[in-house]
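S.K.: Okay, structure incoming, though there's no sequence with it:
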């Protein structure tokens, strides 16, 4: 059975709707995405994960449901999922606008304020062993953010990067110093926020909101954590009208003093993930971020 036929079958089984057509949007043989037209004229989005990513569909479905509960930033509704497939709303693409960016900033502030049981807590019903992109990510509830961030966000990816030779031993020592001094670098203590968890610009989908453009959050790796981590990741690869996003956020939920000085600390995690997945270029960026965080 072709991937397209599998998508049609998955939508029929998971939603009870009758699919009429499927258009492949992207992905390789192991993972693919589809826009699936329904017999009643509607459309849904179907996504399959690689066989090397067990539990990915369940983790994403739980993440989307948890973020939706905050009733802050729109996320696609989940129509069904199983071990291999996830079916959600299909959101038509639109152009970014300044008002939508400001709405995103305010929504992120409310989403983070919705909170989490602990730093590192997975979404309700979500697995502890989840994924960020193609990399495994462990969600382990931890009382304090600094120890969670060092033990479960920096050190696992640093070990993998050093073991593979992507990060040299000397560079690894620089990054390890961040973990050793994390209590001094972390800034004021904050309650655990409800994070998207993989908030780079590609996971902000500018789409039709019914009455104009809205920014939708897609592909989350949600967990409890420090709200500055989401915002730092958003700054890492850029975002349309980013200044409007951050200003609107700060108006609703003011950031702690010195947050701009901590951006490199919070970017260290996604940079190490990218180093593990994509190689040396991101490793050098991670070392630069570590040096900047250490001051």
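M.R.: Perfect, I can see it now. Every value quoted in this text rests on a predicted model; they were computed, and no experiment measured them.
S.K.: all contacts plus neighbour counts: C-alpha atoms, from now on.
M.R.: Fine.
S.K.: just so I have it, where are all the helices in this protein?
M.R.: 3-15, 56-69, 98-113, 145-149, 155-163, 169-180, 182-185, 227-236, 242-252, 263-278, 280-294 (DSSP state H).
S.K.: Residue 201 is nearest to which of the ones you listed?
M.R.: helix 227-236 (5.9 Å; Cα to Cα).
S.K.: Comparison target below:
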């Protein structure tokens, strides 16, 4: 196998993620790289390049493979989390031309519709409902994970949701704590579902499954890019989409979480 024009002299299997295999590969010049195999990684590569620093650099993509630098993981410290919060605020402030993206999206191997909202005059709420929440709610219903009454609760939450409108931010889109890799004294963003969205979505996702020193990260973020009043109350709204994705992927164990979030909106 050749990567980056060089022969791979050693490969260590790191297991699987969804349908992909993961590998730590040593090249003939001594460099180590991280390789994902067995999928179409075009959207991931475009997202990483579009996000820019602190997203990890894309070294090679194509032929069912994505090659990234090998970054030895470290335990996060408070200063590292604070720097990550400031860097994330910088990414969001770069903005996006619209809600969605100019490429076909992907999240955990599921299709992600990045097209504009059906109503050209609609804002983020309409786009989020049409392109993020309702498609996965309906898929979960079709798979027997959610019932008709559950769908009505989700729809009711969307109808009563209040969200101050902001211009589209450049967001990671799947920013749970495991997608912030701490290495070299800083946090690096990996595995994005990047698009133009609402910046509160990334922060809500960090809170969903926990992230190290999250309070410090959020304080540092807010110092750089102050958040709108009441943003914490809107966290359940932004968590609806990732919870529904988990319903589709993993089944009824996430149903209660979806309904709790919907009722909290």
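M.R.: Cool, got the structure. Here the structure is a predicted model, which is why all the values come from computation and not from measurement.
S.K.: TM-score for these two?
M.R.: The TM-score (TM-score structural alignment, normalised by the length of the second structure) is 0.94; 261 aligned residues with a Cα RMSD of 1.5 Å.
S.K.: okay, the helices of the first structure in CSV with mean neighbour count and distance to residue 29 of the first structure next?
M.R.: Formatted as CSV, these follow (neighbours: other Cα atoms under 10 Å; distance: least, Cα to Cα, whole Å):
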stretch, mean neighbour count, distance to residue 29 of the first structure
helix 3-15, 18, 8
helix 56-69, 23, 16
helix 98-113, 23, 34
helix 145-149, 21, 34
helix 155-163, 19, 26
helix 169-180, 17, 35
helix 182-185, 16, 41
helix 227-236, 22, 29
helix 242-252, 18, 35
helix 263-278, 24, 18
helix 280-294, 20, 26
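S.K.: Quick one: map residue 187 of the second structure onto the first structure.
M.R.: The alignment partner of residue 187 of the second structure in the first structure, by TM-score structural alignment, is residue 215.
S.K.: Correct me if wrong: its match contacts residue 106.
M.R.: No - using Cα atoms under 8 Å as the test, residue 215 of the first structure is too far from residue 106 to be in contact (11.3 Å).
S.K.: mean deviation of the lengthiest strand in the second structure from the first structure?
M.R.: Scanning the second structure for the strand with the most residues, using DSSP state E, yields strand 6-17. Following the fit onto the first structure, the mean deviation recorded for strand 6-17 of the second structure is 1.7 Å by mean Cα distance after the TM-score superposition for the first structure.
S.K.: residues of that strand that come out buried?
M.R.: Using 16 or more other Cα atoms under 10 Å as the test for burial, strand 6-17 of the second structure gives 8, 11.
S.K.: how far is that strand from where the chain is centred?
M.R.: 25 Å (Cα atoms, centre = their mean, to the nearest Å).
S.K.: name the helices or strands packed onto it?
M.R.: With contacts taken as 3 or more Cα pairs under 8 Å, 6 or more residues apart in numbering; DSSP states H and E, strand 6-17 of the second structure sits against strand 20-27.
S.K.: Can you tell me how far the match of residue 187 of the second structure is from residue 203 of the first structure?
M.R.: Distance of residue 215 of the first structure to residue 203 of the first structure, given as Cα to Cα, to the nearest Å: 10 Å.
S.K.: about what we covered before: make a markdown table from the helices of the first structure and add distance to residue 220 of the first structure to it.
M.R.: Listed next are these as a markdown table, based on distance: least, Cα to Cα, whole Å:
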| stretch | distance to residue 220 of the first structure |
| --- | --- |
| helix 3-15 | 21 |
| helix 56-69 | 6 |
| helix 98-113 | 13 |
| helix 145-149 | 18 |
| helix 155-163 | 19 |
| helix 169-180 | 25 |
| helix 182-185 | 26 |
| helix 227-236 | 11 |
| helix 242-252 | 18 |
| helix 263-278 | 14 |
| helix 280-294 | 21 |
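S.K.: Point out the one among these that comes closest to residue 194 of the first structure.
M.R.: Closest among those, once you apply Cα to Cα, is helix 98-113, at 4.6 Å.
S.K.: mean deviation of that closest one from the second structure?
M.R.: With mean Cα distance after the TM-score superposition for the first structure, helix 98-113 of the first structure averages 0.4 Å from its match.
S.K.: mind checking which of the helices of the first structure is nearest residue 22 of the first structure?
M.R.: Counting by Cα to Cα, and looking across all of the helices of the first structure, nearest comes helix 3-15 at 6.4 Å.
S.K.: residues touching the residue nearest in space to the middle of the first structure, list them.
M.R.: Central residue of the first structure (Cα atoms, centre = their mean): residue 198, 1.9 Å from the mean position. For residue 198 of the first structure, the contact set (Cα atoms under 8 Å, 6 or more residues apart in numbering) comprises 132-133, 219-222, 230, 233.
S.K.: which of those residues are also in contact in the second structure?
M.R.: Shared with the second structure under both residues aligned by TM-score structural alignment, their matches' Cα atoms under 8 Å, the contacts from these are 132, 219-222, 230, 233.
S.K.: Residue 106 of the first structure versus residue 244 of the first structure, what's the distance?
M.R.: Going from residue 244 of the first structure to residue 106 of the first structure by Cα to Cα gives 10 Å.
S.K.: ignore the last one, residue 7 of the first structure
M.R.: For residue 7 of the first structure, the distance to residue 106 of the first structure - Cα to Cα - is 36 Å.
S.K.: per the alignment, residue 132 of the second structure corresponds to what in the first structure?
M.R.: Alignment note: residue 132 of the second structure maps to residue 153 in the first structure; criterion TM-score structural alignment.
S.K.: so what's that match up against?
M.R.: So residue 153 of the first structure contacts 137, 269 (Cα under 8 Å, 6+ apart).
S.K.: 6 Å instead?
M.R.: residue 269 (Cα atoms under 6 Å, 6 or more residues apart in numbering).
S.K.: before we move on, the earlier item: just among the kept ones among the contacts of residue 198 of the first structure, which is most surrounded?
M.R.: residue 222 (29 neighbours; other Cα atoms under 10 Å).
S.K.: got a list of what it touches?
M.R.: Contacts of residue 222 of the first structure by Cα under 6 Å, 6+ apart are 63, 195-197.
S.K.: Next: residue 194 of the first structure.
M.R.: 112, 115-116, 224.
S.K.: So it versus residue 94 of the first structure, what's the distance?
M.R.: 26 Å.
S.K.: What of residue 277 of the first structure?
M.R.: Residue 277 of the first structure is 30 Å from residue 94 of the first structure, by Cα to Cα.
S.K.: How about residue 265 of the first structure?
M.R.: 33 Å.
S.K.: So what would you say the end-to-end distance of stretch 147-156 of the first structure is?
M.R.: End-to-end for stretch 147-156 of the first structure, by Cα to Cα: 13 Å.
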